[in-house]
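Asks: No sequence on hand, only this structure:
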């Protein structure tokens, strides 16, 4: 049986009584189309998602077909979509009026009136988008962390995160350091690893390991005192990097020792309930594969990955059945914030979700008007805030990320979609609905077919759009 469905005019969503047959039970579907326009010249605002009414029509034939394999579950419990908090963004956020702050966090984090970001990231100390290199332990050889302090972030990063939690109390947060405090490293510095690669490492000293484990515990406790729960701790950002900004080269064997013999005992001693994840790993040095081959790999919940080819995830899933993987950073780009870059986001997200990660995490949520780090390089962001004028700019990347976040919710399952060559798709489901994401890169509308459990629905995709077709179940 084939259903032909065409989208015509803006308006309310109509229930049209579509029937989808499955081996176990039949459902009537209320079909919605929600989409974002990604054509050049489109101005993105705080609410970029549009809707169109759907009516039956039998006069069109699909040129592209997708088959949703409902029983082929990739991940049984997704944790959603989010982005990263940083000190630069926190400073820019603090420059806004109270009213503008409230509107901004509602657009980003509201589960009913906004994007509903559900799984976000922050840095333990300075990232490359800190205003400068800093840690919470600036006093050399302070092994007992007597001078530990997060005071620097109380004026910038922490208020932004608190506002996000006020809007979405169920927000999940994972954190990772870009570098340990400088005095814990052979180089004595958090940054400058590009000029002293051999010393850009954590000192292999039990006293340092004990101090670093205590540092993590103090961080998590301090944030709890500010009403912010760090649900997951990823031990080191980009383990194989020696950048000019804060970084640390950490071999898998050192990470395993640090986790198993120091961090876990310290977390138990401090009575802290936090998941420990290995990583974040890139694909170049095969650190994820090496770590998972070590005995202590059983002591972590999973691995954090970024900038890996799909072959890395496939290899990990094949060799370590049941492995948990999370995505930790989206492509940072070069600060152009162009629509052409936004048009590529769906391809990136689909590669990660369809390779078995439980989430997708965009990088910078907010940057200031310069988009430039303290180390002189530009990156993209979902939003730019001009600290002088107070102007808020929603960049092109915000549109696809907002749509994906609104319709990939915590607890959803990702399922396989059989696609034509060079085409991308994502399908997620829960007990109430199925959502199929498709894109149309052409300048004309595209007629495409979605097969769900043997029922075919032909749908019209607006020109140059990313679409979320929502099939709501009604018994």
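Replies: Ah, there it is. No experiment lies behind these values; they were computed from the predicted model shown.
Asks: CA atoms for contacts and neighbours, from now on please.
Replies: OK.
Asks: Surely residue 433 is in contact with residue 474?
Replies: No - if you go by C-alpha atoms under 8 Å, residue 433 and residue 474 don't touch, sitting 9.0 Å apart.
Asks: Now residue 443. Nearest residue, chain neighbours left out?
Replies: Beyond its immediate neighbours in the sequence, the residue positioned closest to residue 443 (C-alpha to C-alpha, 6 or more residues apart in numbering) is residue 463, lying 5.0 Å away.
Asks: now do residue 452
Replies: Leaving aside its chain neighbours, residue 452 sits nearest to residue 68 (5.3 Å; criterion: C-alpha to C-alpha, 6+ apart).
Asks: Included below, for side-by-side comparison, is a second structure:
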């Protein structure tokens, strides 16, 4: 009888331990307000809440020495590898550079360091710039507005604003990757359509005259080489920003048939002849191909010509129409080709200054959404606009916000919007060359995450908790495990050495 009582007592004790361990890791968890904030630890953690109670707050936790019994455990699987990451960042437009140059040198250096430094900031490392003007330039221009090769040259917007800013950024982070995209070719290369071939003297719309394919290929080569002479290496280009959008203030309609022919006949061979390793990406437009039936699967149709396909690294996408699932579809059709996400905007139309709403949606749909669908990089639109949504131009977006907005009254006070955080939460822990890796274990409604293995011997996890409850989540890598109280409506980034 005593022996049975003793067994019962042991069983009850073990059961109570298990219940206690499990209850301490329940989905809804209220962290202790008295917890001491550690100054260092095994795991570096950045947290941003929609309420800004934590504003990219830096925290540390240590690996646990206790046996892990948490049902809320996410386990990394480095044997399962997906794409290799190129980087994360924003567009450095003419408008962005104008605003940056209006800041004091001290304030500008501080902001650029916080944004681009791998050691003292978020470590953003992928920038998109326009080849010539964009809809957020100070004027409309290309680098070859008058026919005759002697008339090619970088323009004042580049020499006075864009190049000086890029040089400051490169001084902070020399490993920055830069992508170039044209919004329009020189107007003298444009025609109204490919049947009439009548000159089309307009920055907006028109098509590229096939007789100027070789000249336009030369233009790309000259621009890349001119930037290189300034100490700025161009890592990648897209052939045309939004090739199916005729309405932008600077634009060109370019079907997949035209893009295929231009790259195969001119741009690809000319880059090769010039010994330029700059990557070429196709498309650079919306998931839904602007609902133009014969342009569906635009990049795949280009790749169907093996000669043309050989010049393309992959394809680029925007999210102004359609769904991110298109990335999976394109990847499945051509897994040998890369995918990058190159533009998304916030503004008046999508409640762009409501951080809680936008942080949740943009992290789910853009940052983690595209990366989990095979994108090698994530680039958002203007890094910085002023509080009047400018400088902007008629015909371009006049209702856009920047990743950050700077006060037009003093060019000093900065408001960080969702796009700044979604990119920063990736770039701060996921470095160029990292592999996205597999995970298993805990899932829950409103929880989205992905994991990476960096080349420097570290792991990284970026996680979104959209629920209204905080969650105590444990992360395990097979050797170590640790737990962290993930706040409600928050984004969390982790990085640790394995």
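Replies: Perfect, thanks for sending it. If you're wondering where the values come from, they're calculated on a predicted model, not measured in any experiment.
Asks: And the longest helix along structure 1, what does it pack against?
Replies: When secondary structure is assigned using DSSP state H, the longest helix within structure 1 turns out to be helix 206-225. Applying 3 or more C-alpha pairs under 8 Å, 6 or more residues apart in numbering; DSSP states H and E, we find helix 206-225 of structure 1 packed against helix 264-270.
Asks: Name the residues of the helix it packs on that come out as buried.
Replies: 264, 266-267 (16 or more other C-alpha atoms under 10 Å).
Asks: Let's have these in JSON lines, adding distance to residue 73 of structure 1.
Replies: Compiled in JSON lines, these are given as follows (distance: C-alpha to C-alpha, whole Å):
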{"residue": "264", "distance to residue 73 of structure 1": "32"}
{"residue": "266", "distance to residue 73 of structure 1": "37"}
{"residue": "267", "distance to residue 73 of structure 1": "34"}
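Asks: Which of these sits closest to residue 382 of structure 1?
Replies: When these are ranked by distance to residue 382 of structure 1 (C-alpha to C-alpha), residue 267 comes first, at 34.3 Å.
Asks: Helices of structure 1, residue ranges please.
Replies: Listed in chain order (using DSSP H), the helices of structure 1 are 87-94, 98-109, 157-167, 206-225, 252-258, 264-270, 287-292, 310-319, 339-342, 345-354, 398-407.
Asks: So for residue 36 of structure 1, which of those helices sits nearest?
Replies: Residue 36 of structure 1 sits nearest to helix 398-407 of all the helices of structure 1, at 6.2 Å, using C-alpha to C-alpha.
Asks: what's the distance between the residue most central in space within structure 2 and residue 235 of structure 2?
Replies: Geometric centre of structure 2, nearest residue: residue 378, 1.7 Å, by C-alpha atoms, centre = their mean. Applying C-alpha to C-alpha, to the nearest Å, the value for residue 378 of structure 2 to residue 235 of structure 2 is 15 Å.
Asks: Residue 24 of structure 2 now?
Replies: 48 Å.
Asks: Look at those two and report which has more neighbours.
Replies: For residue 24 of structure 2 versus residue 235, the count of surrounding residues by other C-alpha atoms under 10 Å is larger for residue 235: 18 against 13.
Asks: can I assume the more buried one is in contact with residue 178?
Replies: Yes - between residue 235 of structure 2 and residue 178 there is a contact under C-alpha under 8 Å: 5.3 Å.
Asks: got any residues that touch both of the two?
Replies: None of the residues lies in contact with both residue 235 of structure 2 and residue 178 under the rule C-alpha atoms under 8 Å, 6 or more residues apart in numbering.
Asks: if we can go back for a sec, quick one: what's aligned to the residue nearest to residue 443 of structure 1 in structure 2?
Replies: In structure 2, the residue paired with residue 463 of structure 1 according to TM-score structural alignment is residue 488.
Asks: wait, isn't its match in contact with residue 468?
Replies: Yes - here residue 488 of structure 2 reaches residue 468: they are 5.0 Å apart, a contact under C-alpha under 8 Å.
Asks: which of those two has more neighbours?
Replies: Here residue 488 of structure 2 and residue 468 are set side by side on neighbour count (other C-alpha under 10 Å), and the busier one is residue 488, at 20 against 12.
Asks: for the more buried one, what are its contacts?
Replies: Each residue near residue 488 of structure 2 by C-alpha under 8 Å, 6+ apart is listed here: 49, 465-471.
Asks: In PyMOL, how would I select the buried members of those residues?
Replies: Written as a PyMOL command, the selection of buried residues from the contacts of residue 488 of structure 2, which uses 16+ other C-alpha under 10 Å, is:
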select buried, resi 49+465+466+467+469+470+471
